[in-house]
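Undergrad: below: sequence and its predicted model.
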Amino acid sequence: VKVPEPFAWNESFATSYKNIDLEHRTLFNGLFALSEFNTRDQLLACKEVFVMHFRDEQGQMEKANYEHFEEHRGIHEGFLEKMGHWKAPVAQKDIKFGMEWLVNHIPTEDFKYKGKL
């Protein structure tokens, strides 16, 4: 999936779950803000929205007994581990990785739970 220019959520990333879509918007906004204002505070804010979203999304999956929950959680943990190594100012290659990861994760992994949560 191509990284949108400008980097922003759009309807092609809609999961049909309003709360998840709203949180996905915050992930896009967090990475965009980090690319524009590459500061320690922005990095911490970006990490926080990812942690909160993953917790919320995984909670919905667990509650629904989603069959791919463990695998999905592992993918989230892998991303957070990579993000945990980022230091401000974050290297552009890392921000690009985060953007590419997000735009690919939603349609390839999150779309698997459409209609199942």
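TA: Cool, the structure landed. Residues are numbered from 1 along each chain as shown.

Undergrad: drop to CA atoms for contacts and neighbour counts, all remaining ones
TA: Fine.

Undergrad: which one's the longest helix in the chain?
TA: Counting residues, the longest helix found in the chain (DSSP state H) is helix 40-63.

Undergrad: got another one to weigh against that:
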Amino acid sequence: MEPVKWDESISVGVEALDSDHRRLVGMINKLAEALDAGESDKVLLNLLNGMKNYAIEHFSREESYMLFIKYPGLKAHKEQHARFVRKVIGFEADYKRDRALLGQTIMPFLMEWLIGHIMESDKKYCAYIPK
């Protein structure tokens, strides 16, 4: 599976949030590597759960920042985050029923969602960042 690539075009211009985004990219890539290496279900579920928990921490930081800069799209953005968390929780249950879903459905979703979310949703609050 091709790794997710981080580059500066993905940056939102807030180092703490960019650092979180880089770490999430790394966690998704580590999960993909573990899947490709045939790691055990326990290892894969621990990696998926760890990524979900870190995403929740990041979402809290990001939402606090959006509140601080008075971003008017905060409510809709928070709902995107909540939908993502619900989806990943569902993936954990799906994976326990069918391991093949990790490579077929879950990994492509995680890879596409993260970069798409940053580029399409997170970039919107950049206009509200104080100069």
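TA: Now that the structure is in, tell me what you want to look at. As the structure is a prediction and not an experimental result, all values here were calculated from the model.

Undergrad: any idea what the TM-score comes out to?
TA: The TM-score (TM-score structural alignment, normalised by the length of structure 1) is 0.88; 113 aligned residues with a Cα RMSD of 1.5 Å.

Undergrad: show me what contacts Leu31 of structure 1?
TA: Cys46, Ile95, Gly98, Met99 (Cα atoms under 8 Å, 6 or more residues apart in numbering).

Undergrad: rerun at 10 Å
TA: By Cα atoms under 10 Å, 6 or more residues apart in numbering, the residues touching Leu31 of structure 1 are 7-8, 37-38, 42-43, 45-47, 49-50, 95-96, 98-99, 102.

Undergrad: rewinding a little: where does the very next helix or strand once past the longest helix of structure 1 end up in structure 2?
TA: Past helix 40-63 of structure 1, further along toward the C-terminus, the next helix or strand under DSSP states H and E is helix 69-84. Aligning helix 69-84 of structure 1 against structure 2 (TM-score structural alignment) gives residues 74-89.

Undergrad: re the thing from before, pull out the buried members of the contacts of Leu31 of structure 1.
TA: 8, 38, 42-43, 45-47, 49-50, 95, 98-99, 102 (16 or more other Cα atoms under 10 Å).

Undergrad: and these as a markdown table, adding distance to His72 of structure 1?
TA: Below are the buried ones among the contacts of Leu31 of structure 1 laid out as a markdown table (distance: Cα to Cα, whole Å):
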| residue | distance to His72 of structure 1 |
| --- | --- |
| Ala8 | 23 |
| Asn38 | 29 |
| Gln42 | 26 |
| Leu43 | 24 |
| Ala45 | 23 |
| Cys46 | 20 |
| Lys47 | 18 |
| Val49 | 17 |
| Phe50 | 14 |
| Ile95 | 22 |
| Gly98 | 17 |
| Met99 | 18 |
| Leu102 | 13 |
